[in-house]
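> quick one, what's the 3D model for this:
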Amino acid sequence: MMRLFSPRKTTLMFVIRDKTRTPLENLEPVLREDIQKIWDSVSKPQAHKETPLSDFFNVANLRQRFFHSIAPGGLAGDRRGVVPASGFLFSAQQIWKVIKENKDLDLPAHKVMVATVRCEEIANEKYAGFTANESWCLLEEAVQSGPVAGFGKKLNSILYSCLSEYDAEVAYFDEGVRSSKRKLLEEKLLQLVQPAHNSMLGHLRFGTLEKFKAAFEKALNDGEGFSVAARNCTESYMALFDEGYEDAAVELSNWDSSKVRDKLHRDIDAHVDSVRAAKLSELTSSYEANLNEALSGTVEALLDGANDDTWPSIKKLLQRETESAVSGLSSALSVLTWMKMQRRRC
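Coordinates of the predicted model:
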């Protein structure tokens, strides 16, 4: 039986029912004597044959310790060795099981075991509560169809609320156990909400790209140079994406947005390249048409009045008009080519 006692003293409290008119000071010696008899009858190892009851149990001055129960030295002043009320039933069942099996009762290990079971149960309850949370369900549904303003703030609030509830319910369990179970709960919650966050980033990337296309086209139509328009719009809308990402950020996570950001940058570059290709085709066709127009009428007139100088004249005309067209086209293309080289260096 001595194996069940730990070096930390246990407080014994007795409730006297049906108290008679006998004064308490007369009842106390009788109660103490009965307790001492019980202690004397306990089989003890040789080393504890003469060990007094007070070495293992608090048997004096209980009234003051009860009145000041939460003060240091009070009945509840030292909470390191106690089990929270929510875990008492399970704790008592396990203690009784050990007693019946006559095993060594390791209270520190028992406390960790109780904390492990209860913290895990509480974490599972909070996870289930989160999945059924109306605010989360509405947010998850909304982000499937489009971007949600303040997505990060709303999701962070729901997550922190869930974790705060967990923290409140496990506050008196073993610190190491409750911390490890909290971390697992965080991981499960983040795994649950990540698809919604990815959807939000997808909407953000697509929306930013569409805004870039519209702004780029408007800048070109307003007469802004191709390279300037491409550079300014790219910088502006990449910054806009970064702002949107900050708004959608989940504070508990360390998710990397670089892949989504890089994809957006590639999409913007691809669009700029497609517009450039269209501009190149348009310019080439325009200069070809101008060259044909410049040559056709003059060449036809020269041929109508053909003489010994006709072919040399046609040759000079072709060379002059071709050089003029090439010069004009080269000048127009230089801006597009320069912009492409600049982006490749970046």
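> from here on, contacts and neighbour counts on C-alpha atoms
Noted.
> helices of the stretch 51-200 of the chain, start to end?
Under the criterion DSSP state H, counting those that start in this stretch, the stretch 51-200 of the chain carries helices at the ranges 62-67, 88-100, 107-131, 134-145, 151-169, 175-221.
> now these as JSON lines including distance to H271 and mean neighbour count?
What follows is those, written out as JSON lines (distance: least, C-alpha to C-alpha, whole Å; neighbours: other C-alpha atoms under 10 Å):
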{"stretch": "helix 62-67", "distance to H271": "78", "mean neighbour count": "14"}
{"stretch": "helix 88-100", "distance to H271": "65", "mean neighbour count": "14"}
{"stretch": "helix 107-131", "distance to H271": "40", "mean neighbour count": "18"}
{"stretch": "helix 134-145", "distance to H271": "25", "mean neighbour count": "15"}
{"stretch": "helix 151-169", "distance to H271": "28", "mean neighbour count": "17"}
{"stretch": "helix 175-221", "distance to H271": "8", "mean neighbour count": "17"}
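> before we compare anything, build this one as well:
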Amino acid sequence: MPKKTIKLEELASLLGGELLGDGNVSVSGIRDIEEAGAGDLAFIMRRKKSPFLLGTKASCVVVPQEIKESPVPIIKCKSPNLAFKKAVELLMPDYLPHPAGVNKHACVSSAARIGKNVSIGANTIIEDGAFVGDNTIIYGNCYIGNESSVGESCVIYPTVTVREKITIGKRVIIHSGSVIGSDGFGYEQTPAGHAKIPQIGDVIIGDDVEIGASVTVDRGKFSHTRIGRGTKIDNLVQIAHNVTIGSNCIIVAQCGISGSVKVGNNVMMGGQVGIADHMEIGDNVLLAAQAAVMKSVPPNTIMWGKPARPLKKAKAIYAIIDKLPEIYAKLKFFEKKFGLPRSIPNTPGFETKDKGNGRN
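Just a heads-up that it's a prediction; the model follows:
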């Protein structure tokens, strides 16, 4: 496929940026600034990376607006990241190949409904009563279960499983290895062992959601597990049965959301956040990485730590942790000096060399 070439003057206009340099220079590709050569467009996302301009061989670099000069042509943009998105659409519209039409090795039920301009890869199975909307791409080795619906303009990457009676909105992206609609983890303890409880609900995923690789979204026990419009989920996230996640949330890798949790809108979770079952997380909450959420969180709160506490309180607690051996030594000294009962038993690792003055 021939490369698409564009002059910098036109490119700057399309990116909404300010060009400093020769507008007649052309670019036809996008590469990392350290690897770029003639004809390549490169990017600097942050001002602190500006020294890379001195050694680059790129024909042009898109930079933040604060950068004032450069030995090579630059296009100054308010958001280099959004400019990168636009540049890829302009210069590399077909950067990601996908199946064309329905592969002869796909297994599509005659009782399934397939929209216009749909691509389905080899070995993908589409079951009875399933629906696939217009312009959707489903790569190879996927499974779409009975009576499930995949909206228009979705992208389902290889080895994704969408179980039965699942509803997926428009423009949803699901990456490889993810499972939508697996059974919730529900058991009743009996003398004979763990009795499996049926999970007869479903999953509803809103428009413009993106789900990373190897994510599991369990189906509801009675009703729905829901993911709201525009929410973005990173790799290796577990979402248990009956969970409701609001709109425009960000959930980073390795988070675990227990059953029946309700997450509001615009919530952000750092990596490895864990939320106990039946908690409620209000709108605009930020859960820092590895926060262990054991209580419900009101809106507009930043939580940090294990267990998770409001940020100000958590910082105050963590500030004294390193001082605990010294505090412990002083406490022992005064208990002994005044004949007070010992409040803390002897603890290995907290002994002090200087027992006379209670200091480390």
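> TM-score for this pair?
Overlay of the two chains. TM-score (TM-score structural alignment, normalised by the length of the first structure): 0.20; 104 aligned residues with a C-alpha RMSD of 5.9 Å.
> quick revisit: which among the helices of the stretch 51-200 of the first structure is found nearest to M238 of the first structure?
Relative to M238 of the first structure, the nearest member of these by C-alpha to C-alpha is helix 175-221, separated by 8.0 Å.
> tell me which other helices or strands the closest one touches.
helix 107-131, helix 134-145, helix 151-169, helix 226-248, helix 258-304 (3 or more C-alpha pairs under 8 Å, 6 or more residues apart in numbering; DSSP states H and E).
> for A248 of the first structure, which of the helices of the stretch 51-200 of the first structure is the nearest?
helix 151-169 (3.9 Å).
> tilt between the closest one and helix 134-145?
150 degrees (axes from the mean of the first three to the mean of the last three C-alpha atoms, to 10 degrees).
> quick check: angle from helix 151-169 of the first structure to helix 175-221?
170 degrees.
> which secondary structure elements does helix 151-169 of the first structure contact?
Against helix 151-169 of the first structure (3+ C-alpha pairs under 8 Å, 6+ apart) you get helix 107-131, helix 134-145, helix 175-221, helix 226-248.
> the first one to helix 175-221, inter-axis angle?
If I follow you right, that is helix 107-131 of the first structure. Using the same axes, to 10 degrees: helix 107-131 of the first structure against helix 175-221 is 30 degrees.
> from the middle of its chain, how far away would helix 107-131 of the first structure be?
Averaging C-alpha positions (C-alpha atoms, centre = their mean, to the nearest Å) puts helix 107-131 of the first structure 22 Å from its chain's average.
> that helix to helix 88-100, inter-axis angle?
Using the same axes, to 10 degrees: helix 107-131 of the first structure against helix 88-100 is 150 degrees.
> how about the helices and strands packed on helix 175-221 of the first structure in a markdown table, adding distance to W311 of the first structure?
Formatted as a markdown table, those follow (distance: least, C-alpha to C-alpha, whole Å):
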| stretch | distance to W311 of the first structure |
| --- | --- |
| helix 107-131 | 87 |
| helix 134-145 | 70 |
| helix 151-169 | 75 |
| helix 226-248 | 41 |
| helix 258-304 | 9 |
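> of these, which is nearest S330 of the first structure?
Nearest of those (C-alpha to C-alpha): helix 258-304, 10.0 Å.
> just the angle between the helix or strand just after the closest one and helix 258-304, please?
Following helix 258-304 of the first structure in sequence order, the next helix or strand is helix 310-345 (DSSP states H and E). Calculated by the same axes, to 10 degrees, helix 310-345 of the first structure forms an angle of 170 degrees with helix 258-304.
> so which bits of helix 310-345 of the first structure are buried?
Using 16 or more other C-alpha atoms under 10 Å as the test for burial, helix 310-345 of the first structure gives T310, I314, L317, L318, E321, T322, A325, L329, L333, L336, M339, K340.
> which other helices and strands contact it?
So helix 310-345 of the first structure, by 3+ C-alpha pairs under 8 Å, 6+ apart, packs with helix 226-248, helix 258-304.
> that helix versus helix 226-248: what angle between them?
20 degrees.
> sorry, back to before: distance to L27 of the first structure added to the helices of the stretch 51-200 of the first structure, as a markdown table?
A markdown table is the format used below for those (distance: least, C-alpha to C-alpha, whole Å):
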| stretch | distance to L27 of the first structure |
| --- | --- |
| helix 62-67 | 15 |
| helix 88-100 | 30 |
| helix 107-131 | 33 |
| helix 134-145 | 60 |
| helix 151-169 | 41 |
| helix 175-221 | 43 |
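> those: which one's closest to D40 of the first structure?
So among the helices of the stretch 51-200 of the first structure, helix 88-100 is nearest, using C-alpha to C-alpha, at 20.6 Å.
> for the closest one, the distance to its chain's centre please.
39 Å.
> which elements pack onto that helix?
helix 107-131.
> so which elements touch the helix it packs on?
helix 88-100, helix 151-169, helix 175-221.
> reformat those helices as CSV; add distance to A239 of the first structure.
Shown next, in CSV, are those (distance: least, C-alpha to C-alpha, whole Å):
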stretch, distance to A239 of the first structure
helix 88-100, 55
helix 151-169, 18
helix 175-221, 10
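> residue contacts, the closest residue to I122 of the first structure other than its chain neighbours?
Spatially, and ignoring its direct neighbours in sequence, I122 of the first structure is nearest to Y166 (6.7 Å; C-alpha to C-alpha, 6 or more residues apart in numbering). Counting by C-alpha atoms under 8 Å, 6 or more residues apart in numbering, Y166 of the first structure touches I122, A123, K126, R182.
> do that again at 7 Å, thanks
Residues in contact with Y166 of the first structure (C-alpha atoms under 7 Å, 6 or more residues apart in numbering) are I122, A123, K126.
> what do you get for T167 of the second structure?
Going by C-alpha under 7 Å, 6+ apart, the list of residues near T167 of the second structure reads S148, S149, V150, V203, I204, I205.
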